[in-house]
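[1] Below is the structure, and that's it, no one-letter string:
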């Protein structure tokens, strides 16, 4: 055994001095908007009312853009009902090379599958994919495990019915709470559909540990967009009065940890996962979730790229005109294209 570390860190990405003036200004601006708001949280006005206010631009979030070219379709649900999906196809006339499944964030409570048309269209055009956003049922009306079950049902159907949209499911993306659901779906596919190949998974600022006990979560008292207390409200809505064990069971970070321990006990190799891209800012309460999830992902022997944005807040890629957010969005497109190219060139899923 030598003294070379098995984990290396790009230290400047974690340092206060690396935070750009633009990032500081964006965070101050968002904090000011939040301070001026008299709305409160969804708990104060009710989840449905808050969703309506978001759709009308009455919160700090921009009004979602709806595109006429987007299609509203449905997938079958395990109980015989239907899951709504939003489908956006390439405008360039090319035959799609793959299906990309997107799972939206919003703390399992807010936002809808119809709020990301512009982003889906960019992915469709630049990656030559059919981009699909899944309308999983929201809490508190539909608590856990309903959001996870709907996401898994959508992923399994698309993986096993490539003719439905004319291409195989090859990419999965989810941000924030959607990243939690995306990982649960990927773990399910890996276990139950071992012959199905995913080219890659994209997981910006994911909520992977629902216990909310990570240091960045507990200690970050100046965060914007989401806070430790706010994450507690979302969790209570989705997992009302859940036991500590139930919360850990719903957390993909703990699930992946259990898989690694089980493999070690059984003296076997952990299940190989598809390559993943993790992106998160250091000012995000969920920053530690990303760092530890990325390390655990690599510990399974799977490829993972973890990109750190100094000083960036939660959901920073949604801020219009923010250069680091735009760079991160461009990186996501680059990664998706690279992963699809790697798979098509003979199944080599290693990071190029």
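    Okay, I see it. From a predicted model like this one, the values you see are computed outputs, not experimental measurements.

[2] drop to CA atoms for contacts and neighbour counts, all remaining ones
    Fine.

[3] just the helices in the stretch 151-300 of the chain please.
    For the stretch 151-300 of the chain, applying DSSP state H, counting those that start in this stretch gives helices covering 177-192, 215-219, 228-238, 244-250, 252-265, 287-299.

[4] closest to residue 35 out of these?
    Of all these, helix 228-238 sits nearest to residue 35, with 14.8 Å by Cα to Cα.

[5] Buried residues, the closest one. List them.
    For helix 228-238, the neighbour count (16 or more other Cα atoms under 10 Å) marks 228, 231-235, 237-238 as buried.

[6] Include distance to residue 113 when you put the residues you listed into JSON lines, please.
    Putting the buried residues of helix 228-238 into JSON lines (distance: Cα to Cα, whole Å) gives the following:
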{"residue": "228", "distance to residue 113": "25"}
{"residue": "231", "distance to residue 113": "21"}
{"residue": "232", "distance to residue 113": "23"}
{"residue": "233", "distance to residue 113": "22"}
{"residue": "234", "distance to residue 113": "18"}
{"residue": "235", "distance to residue 113": "20"}
{"residue": "237", "distance to residue 113": "19"}
{"residue": "238", "distance to residue 113": "18"}
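
[7] Settle this for me: residue 102 is touching residue 172, isn't it.
    Yes. The pair residue 102 / residue 172 is scored as a contact, 5.9 Å apart, by Cα atoms under 8 Å.

[8] And here is the other one:
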């Protein structure tokens, strides 16, 4: 894998430790992810002009209340667009809290209101619990946008990795339930195909980054008892047979990401279904490269490109 890496990522990649996930060490790995996020947060500027709050909202389906975090500018000039943010972590890791600095920075740069959903994690809460939490957050956001100083006709959804999978699934679910309108979706390097039959899903095996073994474990924990049965396209959006009527889409992925091929196939099918779609493939880049090596020019370019696309979508 080292031979194919982008030159700017090689030195950092060489120092990464192997990380193995098992059912038994998930709590430990969740803590490590929070510590990594905290270390990355320390490198970001402080945004005093952003207010942060949290609340618990009713789950649409049977389940406990859903925790959300709200980020909004101290001073608003007119009704602002909204962004529902769904964190990554393979459906088994991560939290809304670890995204605090990044969300504040995005509010400042994009001039929007962000609701970040702290959805339940597998295996304690397999599909459909995480998706239903995200749908509850979307519905609450749309219903309360005006109270927040927002515009419920301009709500976009984005997330990386499993957050990208949930973004794609939520767009399908909102379409089919005739729920709140999503104006734009941004599933970044999304985890959307449990079948793992593509070359990239089988050949990215280096456990210093997200790999075949991690993907296999994450899907088995997320799907739970459904793993050997019929899998819903709301669980694995690559299984959806009809992608028409979905919101305009922006997607990116690295060419050393195990989700590369399923992403490319999804992008192709979106375009064939008439969905306006922008796609970026970054050479020599592994899963989540822009978070691991934020100072690299290619990482900054990737982030700037998706933020530019998001800002244009929110404010057009």
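    Great, that's in hand. Given the structure is predicted, the values throughout are model-derived calculations rather than measurements.

[9] So after superposing, what's the score?
    Here the TM-score for the pair of chains, by TM-score structural alignment, normalised by the length of structure 2, is 0.87; 303 aligned residues with a Cα RMSD of 2.5 Å.

[10] residues touching residue 284 of structure 2, list them.
    4-7, 254-256 (Cα atoms under 8 Å, 6 or more residues apart in numbering).

[11] returning to what we had before: so what sits against both of residue 102 and residue 172 of structure 1?
    Counting by Cα under 8 Å, 6+ apart, the residues touching both residue 102 of structure 1 and residue 172 are residue 182.

[12] And for the alignment partner in structure 1 of residue 224 of structure 2, the neighbour number?
    Aligning on TM-score structural alignment places residue 224 of structure 2 opposite residue 240 in structure 1. The number of residues packed near residue 240 of structure 1 is 14, by other Cα atoms under 10 Å.

[13] what's the neighbour count on the closest residue to residue 240 of structure 1 other than its chain neighbours?
    In space, and not counting its chain neighbours, residue 240 of structure 1 is closest to residue 143: 7.5 Å by Cα to Cα, 6 or more residues apart in numbering. By the criterion of other Cα under 10 Å, residue 143 of structure 1 has 19 neighbours.

[14] Is residue 143 of structure 1 in contact with residue 237, as I believe?
    Yes. Using Cα under 8 Å, residue 143 of structure 1 is in contact with residue 237, at 7.0 Å.

[15] that older thread, distance of the match of residue 224 of structure 2 from residue 156 of structure 1?
    Distance from residue 240 of structure 1 to residue 156 of structure 1, counting by Cα to Cα, to the nearest Å: 27 Å.

[16] residue contacts, the alignment partner in structure 1 of residue 173 of structure 2?
    Using TM-score structural alignment, the equivalent of residue 173 of structure 2 in structure 1 is residue 188. The contact partners of residue 188 of structure 1, by Cα under 8 Å, 6+ apart, come to residue 152.

[17] any idea what residue 118 of structure 2 aligns with in structure 1?
    In structure 1, residue 118 of structure 2 lands on residue 135 (TM-score structural alignment).

[18] any idea how far that match lies from residue 205 of structure 1?
    20 Å.

[19] what's the neighbour count on residue 159 of structure 1?
    Neighbours around residue 159 of structure 1, by other Cα under 10 Å: 21.

[20] After alignment, which residue of structure 2 pairs with it?
    Looks like residue 159 of structure 1 aligns to residue 142 there (TM-score structural alignment).

[21] neighbours of the nearest residue to its match once chain neighbours are set aside, just the number please.
    Excluding the flanking residues, the one nearest residue 142 of structure 2 by Cα to Cα, 6+ apart is residue 152, at 4.9 Å. Residue 152 of structure 2: 22 surrounding residues under other Cα under 10 Å.

[22] which residues sit in contact with residue 152 of structure 2?
    By Cα under 8 Å, 6+ apart, the neighbours of residue 152 of structure 2 are 81-82, 141-143, 145-146.

[23] how about a cut-off of 10 Å?
    Shown in contact with residue 152 of structure 2 (Cα atoms under 10 Å, 6 or more residues apart in numbering): 79-82, 139, 141-146, 180-183.

[24] of all these, which comes closest to residue 161 of structure 2?
    residue 182 (19.3 Å).

[25] I figured the closest one was touching residue 247, is that so?
    Yes. Residue 182 of structure 2 is within contact range of residue 247, at 6.3 Å (criterion: Cα atoms under 10 Å).

[26] Now for these two: what residues contact both?
    156-157, 171, 175.

[27] Just the residues contacting stretch 42-55 of structure 1, thanks.
    Residues contacting stretch 42-55 of structure 1 (Cα under 10 Å, 6+ apart): 39-41, 56, 58-65, 106, 109-112, 115, 138-141, 230, 233-234, 237.
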